[in-house]
Each structure stands twice: as C-alpha cells, then as structure tokens.
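Enquirer: Everything below, folded, please.
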Amino acid sequence: MIQQIVDTINGIVWGPITLFLIVGTGVFLTFRLGFIQVRSLPYALKLVFTKSKKGDKKEKGDITHFQSLMTAMAATLGIGNMTGVASAILLGGVGALVWMWVAAFFGMATKYSEAILAVKYRTVNHKGEISGGPMYYIEKGLGWKWLAVLFALFGFLASFGIGNMTQSNTVAGSLQATFNINPWITGFVLMVLTALVLLGGIRGIGMINAVFVPFMALFYLSGGFIIILLNITEVPAAFAVIFEAAFNPQAAGAGAIGIAIRYGIARGVFSNEAGLGSAPIAAAAAKTDYPGRQALVSMTGTFLDTMIVCTITGLVIVMSGLHLQLGADAAPVLTGDAFESFLPGFGNYIVVFGIIFFAYSTIIGWSYYGEKCFGYIFGDRNTIYYKIVFCIVVMIGAGQTVQLVWDIADIFNALMAIPNLIALCLLSGVIVSETNRFREVRKREKAEAKKLAG
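Expert: Next up is the predicted model:
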C-alpha cells in the first residue's frame, strides 16, 4: 500500500513538467551565460587543483575553495555513481546514459548559477559561521520568504532520503551480500561514525572531505580505468550500443525513449545534484573574493561526477553485458558483478569498498545541507536535535527495502529542485550581472600577470 502511494507521487513529481524544468533551466542558463561550461572549464579546473591565493585567507568564509568543492563532491560522489547508474540502465536501458550526459552538460551551467547566488546572498549566523544556499537567495533575491521556507523544508526532508537512507541502505546491502554482515550492525556502525564527524561542524567536515574524497575517488576510478584499458577494443562498440539505445531503442532492444530520458535525468540529478539546490549550501561556506570564482569551482563538480565517474561505471556495466541478464531489482549488485566479471576475485571488492567510502562521505556532506535547511526554519540553536535524528535515521535506513527507499529519495529530490529552479530562472539577470563583473576582474588579473611576466 505504502509503495503504491509512493509510486503514484513519484510519477507526478517526476513527470514531464519537472524534467522539462530541470533540463530547460540548464539550457536557458547555458545560453544566457554564453556556454560558460565550455569556455571557462579549463580555468575552473585550474582553480580546483591549484593552491588558493594567500589573500583568500582574509576573505569571508569557513572553508577553502577546495574544501568546499570536496564537501559538495562528498555529497554527490555517492551510490548514485554506482548503484544509481546501474538503476538507470536497468530501468531505462543503456540509452539512459546519454541523457545523464545531456543533463550533466547543461547542469554545469545550473550548478554555476546556484553557487554564484549562494555566495552573493550568504549571511553569518550567531555562531559566526557562514549560512547560504537557495533559501537565502530566494528570500533576499526574490523576497519570497514562503518559497524559501518551502525549499528549506524539502531540503531538510530530502537529507533523510538522498543523503541518508539510500546511502546506509546500499552499504548494508553490499556488506550483507559480500560478507554476510547483518544490516542493522552496519547501520549502527555508520550511525556512530556519522555522529563523531558531526560534532566537528563544517570546518571538521571540510578538512575530512579534503582528504577523504580524493582518496576514495582515485581508489574507485583506478579500478574502472584498469578494466577499460584492458578491454580498450570494446569501448567503441559500447559507446555505439549506448547511443543507439538512446535514439533508436527498438533497434537496440531497449524500451521507449521517454523511459530512457526519465531515468537518465532522474538518476543523473541524483548523482550530480545539479538543480537540487544542495551543493550551493556548501559553496556559500567557501573563502572567496568574488562569487564568480567559487561558482566556477562548483561547476566542476558536475563535470567530475557525471562525465568522468558515472561514465566509467556505465562503460564497465555495458561492456560486461550483465544488464541484459538481470532484473530491475538487481541495481545494488550490478556494478559489483560487472567489475568482478573483468577482475575475478578482486573487482567486486573495489565496488564494495567504493560504496562504503562514497556512501559515508555522502552522509557526512548531506548532514551539513540538512542542518542548514533545518536551522533556517527552526533556528541555528536547535540544530543539535536535527543531528541526533539524522544519526538515528542512518541506522533505520540500513534495514529498509531498497525500492521504497529510492522512490522516497526521488520524490524529495524533485520537490527540493522545483523552488530552486524557479529562483534560478527569475534571478538569471543577477547571475549574468555577477558573471560579467567577474569577467572584468579576470581581464584585470590577466593584464597584471602579463605585466609581471614582461
């Protein structure tokens, strides 16, 4: 009965209007910003992987550019990159991968826009910590307090789905299948580990993720790269199958194009979170001199998440052919089985430990998002109650049924995205203005650099 109700709501909130709004907002912002995700990506990546200027330490903010991105990446680099990709392929066919890429390309402009507004409209709470995100730019930029509260409510509730139950549930399922560990034991351990980190606040979260995220990403990506390099001759055929299924599903033996689009976009958003309004909450905490600079850093998160990590997962699954043999409920094990088929006795462990690292970091990242949303509604002084409940739900989620957990997460993702996307469209003039302002700054910086070089 509960599953039927959830399925009905899911079908409504993830209907054509929401899908159009998500992709349409990205397309709209891409054109308004002159394809910034193409023109500025090299500089954005340089900002991520080079040391911040010494002067940045004097800027407002709680964490560095890199720590901010890693906190956002901690929340996005999760089971969406493994189980989410597998789920998209099983439910929407391999063509869903193309629609994940399309959504991610335009989502980079969306992610950039979210961050630029988050930094511009951020504020300082009673603890002296930075608070920002869609609830603040909706209230300050649009003057719509009611919509800001609505976003914060959905964000607070979403943190228990996308950033909590789905993560602990997948970790518990993987450990039970691989090592026969009781899900409730896994849930308890995750709850304790989460509670320990939450005591450190955003600075503690930022420092941990700055080390944790690069390590876990390299660990998982190394396994994927090895498989692809050892089977490089099969890669062109895999891409051919993917694109044929996306645009000619009958010929590829897949389902309807609409199904591929629906699951490709839904799981893509679950993975990279572009448009949800979650990542700008972390972006707002960054030490930066201009909103545009941090916005470029945030934009790279979508590129790294979907274009790199999800693509590697998708290629390994397609090359394995296992998606043709398993049912829709096999998403939790498909990626592990695919890796194992290429690296017997070792591949499954790459995915299992990848899931543990990715899911735990996502729980930590989303705890911060949920805390900020909760604090916006109920006051920062009361966030301790949120932290306690969040930790308890980590354990509860480990023992729930997989489909119900994922479907609830999908619902709150959509409900959270809608107020945020409306705000991005209505505040697009501010986004363009801040972008132009930063372009002038970049021109001056380039001129100064030329003088020094000359």
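
Enquirer: When you work out contacts or count neighbours from here on, use the C-alpha atoms and nothing else.
Expert: OK.

Enquirer: Identify the residues contacting I89.
Expert: Shown in contact with I89 (Cα atoms under 8 Å, 6 or more residues apart in numbering): G95, A96, L97, H323.

Enquirer: I'd like to know how far it sits from F66.
Expert: For I89, the distance to F66 (Cα to Cα, to the nearest Å) stands at 32 Å.

Enquirer: What sits closest to A246 if chain neighbours are left out?
Expert: Closest residue to A246 apart from its sequence neighbours, by Cα to Cα, 6 or more residues apart in numbering: G95 at 3.7 Å.

Enquirer: the strands in the chain, which residues?
Expert: 123-124, 130-131 (DSSP state E).

Enquirer: and this one, so I can compare the two:
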Amino acid sequence: MIDLVQNVLDQDREFIWSYIFIAVLICCAVVFTLRTRFVQFRLVREMVRLLLNPDKVQPQEIGHDELSMDVRVDGEMKHISSFQAFVVALASRIGTGNLAGVATAISIGAPGARCRRCKRAWLGSTSPFHHSTLAQLYKRKGKTSFYGGPAYYMKYGLGKGWMGILFAVLMIITFGFAYNSVQSNTICLAWQKAFGIEPATMGIVLTALTLLIIFGGIHRVAKFSSTVVPVMAVVYLLVAVGVVIWNITCLPKVLITIVENAFGFNQAAGGVLGITVIQGIKRGLLSNEAGEGTAPNAAAVATDSHPVKQGLIQALGVFTDTLVVCSCTAFIILVSGVDVTASNGIQLTQDALTHEIGSIGNPFVAVMIWLFAFSSIIGNYYYGETNVRYIKDSKLGVFVYRLAVAAMVMTGAVVSLDFAWSFADITMALLTLCNLVAIVLLSRQAVFLLQDYRQQKKDGRNPVFCKDKMPEIADKLEAW
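Expert: Next up is the predicted model:
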C-alpha cells in the first residue's frame, strides 16, 4: 500500500514540476522584476537599514488611534516588531532545505544548483516583496496583535473568499503537515547517525517540545525564533568559513565546478541538465520559499507605518537564506572532497563536516539541524494556525490543529525520506501556484505602494501610509 501511494506521489510530482510549475515561477519573477523596476537591486541598502534600524513612528503620525497601533487587551500592549516578524519568517525558511536539501541536489550531480539558487534568489525576491506588502496592506486587527496573509488579500483584495479558503487549506497541509514531517524526518536521521537514537524515540521528544512551544501562541513563537535563529545562523556561518579557509587551495577548483555545472556544460553532454535544474529549483524553493506565500503570514503581524517596509524586509530574507546559509552547506560539502554519491540528504552534510573537523562533525551537524529544523517546525506551525483561524476562528479548531501538527511531527519521524519529500514537493507546488495567481492580479497595488514609499523618501520624510491614498479600496483596509 505504501509503495502504491509513493508511486502515485512520484507521478503527480513529475507532471506538476515538469510541465507547469517551473515555467510559471520564472515568468512571474521576470514580470515582477520589471514592474518594480528591479527593486531587489535598487533598494538593498534600504532593506538592510529597515531591518537594523527600523523607523520609530508614533501612532498619531499614521492616522491611527492609540489602540490600533498596538492592540490593548486588559491594559497590556502586545507588539510584534519588524525584526521579530522577519525572524519568524526566517525560522521557517532556514531548515532542512539549507542543510539537507542542498546536499540532496549535490548528491544527484547538481553542484551548480548553488549558483542557480543565487540567481533565482535575486530574481525571485520580488515575489516576497509583493506578497508581504499586500499582507501588510490587508492585515486585520485581532485581540492581541495584527494578523493576515495571502488568504486575507485574496478575500479582501480580490473579493474571492473561496480562493482564500483554498489557499488556507493548502497552507495548512503544506506547512502544518507536509513540511513539518520533512523537518522531523531530517532531525531523526541526523540524530540516529550521530548518537544512535532511534527515530521513534526522537520523534516523541520532538512532539512533546513542539506542543510545549505552540500552545504558547505567536508571542512565544516570536520570542523563540528571535532568540534561536540569529545564533544558529552565525555559528553555522563561522564553521563554514573556517572549513573554506582550511581548504582555501581547493576553492578555485570548487568554484569552476559550480559554474560549469550551473550552465549545464557537463549535464548537457550527459543528458541530465533538465533533471538537475528541476532538482535545484525544488530544493531552492523549499529553502527560501520565494512565492509560496508563507512569509506574509508573519509580515502581517508586524507594526509598521507603511506596507512597503515589511515587503522590503521580507525580500531580504530570501538573500539571507539562499546567499548565506545555503552557500555554507554547499561549500562545506564541495571543499571536503567526500564522495557525494555515497550518502544523501543530511547524512551527506554530516559526512562532509566529519571529514573536515573530525568526529565532532557528526554531532555538530545533528545539533545544528535540530535547531534549524525545529525552528522551522515552530514557524510552519504558526503559518498553519493563521490559516486555520481564517477558515474558522475557534478555540476548538486551533486546538485540533495543534494536535494534528504534533501527530505529523511524530509521523515524519518514522516514514521514509522519499515519502516525506514527495508529499512536500506536491503541496508546495500547488500552494505556490495559488498564491502567484493572486499576487499577479494584485501586483498593481504593490507597485503603487512602492512608488508612494519612494516618493516620500525623496521628499525627506519617513514613509507613512494612510488608506485615503487608495480610496477605491479604503473600506477593505481595516488596520490603516
């Protein structure tokens, strides 16, 4: 029965990715880049400035009353900063795609996927700019914080409630269930290799810890992510830099291999160029999530004076993930000189690091993948919860969803690696296609907001948005 399901998943995945998804993804990235006049290149400095030194704006400066800037409950103000929204989104981005996904692409003969990922990151970062800006524009006011995401701009921006429900269901399945099974699966494989812990035992521990965090709500999720994500990214970067410096003489050869592979010289001769390109895009999207519509769920929570601020900050997340963390894994594997066909996924990364730093490599990667993947489980959970509340905001619904997420974390611990990845690939593609349709239709609004933002910057002002600037949709903009 399991083999039959696996075969069906493989066939569906092959059809969607080979004939539909990649063409749509590339076309949208090009269109968005042209419409925004290459915003990902022109405003990089502004992205960094907003993240490191966010503008301080008083509620009255943006036409809000005191309660709408930070929602007050029982006299307590609860605020999610731009940085916290950024790291919640980054927590979901930085996961198995960075350590296991990169290794998987390399193991099938696609070291050039690293170079192709960088190019797609620069091109595809306009998608998160669009959907995070739109999520801010159409965000809603909750009891303790703002909330929103693609389902909300589909409902209020497009006037298509059914499309919002479809997206919400796909988001719950993809992130709450499929992706979390992948994260759990990878953690268990890494810890089994490093410490000999059985997957079922590790699955029980992961499930218990997941329940402990997710029953704390978004504020506990934000606090956990803002503490763990920066630390783990810096540590992993330092180790990768150390490995590259230690093998500096091998670096020119590695770079030549990546470039040759990226442009298909070797694969074209072998007839496998299409396979490596598709594999690179799959793992690249799982890693940086450009276009999926995930980051907007976190972006909508942030308190900003202008929707474009969060759009720019979230676009920067794609660079952080792809250009920094994924590159670390690729260089660790390629400079180590290990046989990339001898193992797969996270275990290849473990073999490479063990080769470079000795027996501590195995447990080090196991600990890092636990931090990377577990932070993703928490971020993924929050994305799903937002969409559960969109369908029906009930305590019972959220409670059932939390238990279902925990069950999928446990399931991921014991299923096969191929099954976990196949399930995630299919749901990822369907989710992204749904979101891309929406942001194509609403792209004009994101471009208008970008022009308004830039004009205010030119006038020497801290950009501020008021719904009166878009009177045709003013009645849909609850939070402005």
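
Enquirer: Would you mind checking which of the contacts of I89 of the first structure is nearest to W184 of the first structure?
Expert: Distance to W184 of the first structure across the contacts of I89 of the first structure (Cα to Cα) is lowest for H323, with 29.1 Å.

Enquirer: What is the burial count for the closest one?
Expert: 24 (other Cα atoms under 10 Å).

Enquirer: ok, it touching L334?
Expert: Yes: with contact defined as Cα atoms under 8 Å, H323 of the first structure reaches L334; the gap is 7.1 Å.

Enquirer: In the first structure, which helix is the longest?
Expert: helix 347-378 (DSSP state H).

Enquirer: and the residue nearest to A246 of the first structure, what does it touch?
Expert: Here G95 of the first structure is in contact with I89, V241, I242, F243, E244, A245, A246, F247, P249, A254, A260, G264 (Cα under 8 Å, 6+ apart).

Enquirer: What number of residues are in the vicinity of the alignment partner in the second structure of the fourth one?
Expert: Counting by TM-score structural alignment, F243 of the first structure corresponds to V259 in the second structure. Residues within reach of V259 of the second structure, counting by other Cα under 10 Å, total 17.

Enquirer: which residue sits closest to V259 of the second structure, ignoring its sequence neighbours?
Expert: The spatial neighbour of V259 of the second structure that comes closest, neighbours along the chain excluded (Cα to Cα, 6+ apart), is G112 at 6.1 Å.

Enquirer: With G223 of the first structure instead?
Expert: I350 (6.7 Å).

Enquirer: ok, the one you found - how many residues close by?
Expert: 19.

Enquirer: Quick check: it touching Y220?
Expert: Yes: counting by Cα under 8 Å, I350 of the first structure sits close enough to Y220 to count as a contact (6.3 Å).

Enquirer: just the helices in the stretch 101-250 of the first structure please.
Expert: For the stretch 101-250 of the first structure, applying DSSP state H, counting those that start in this stretch gives helices covering 134-137, 145-158, 166-179, 183-198, 201-230, 235-247.

Enquirer: just so I know, which of the ones you listed lies nearest E340 of the first structure?
Expert: helix 201-230 (10.0 Å).

Enquirer: contacting residues for the residue opposite Q167 of the first structure in the second structure once aligned?
Expert: Here Q167 of the first structure is matched to Q183 in the second structure, going by TM-score structural alignment. Contact analysis of Q183 of the second structure by Cα under 8 Å, 6+ apart lists G95, T96, A373, F374, S376, I377, V409, G412.

Enquirer: what do you get if the cut-off is 6 Å, keeping everything else the same?
Expert: T96, A373 (Cα atoms under 6 Å, 6 or more residues apart in numbering).

Enquirer: So the residue nearest to G223 of the first structure versus A74 of the first structure, what's the distance?
Expert: From I350 of the first structure over to A74 of the first structure the distance is 18 Å, taken as Cα to Cα.

Enquirer: re the thing from before, closest one to L47 of the first structure out of the contacts of I89 of the first structure, please.
Expert: Using Cα to Cα, L97 is the member of the contacts of I89 of the first structure that sits closest to L47 of the first structure, with 28.5 Å.
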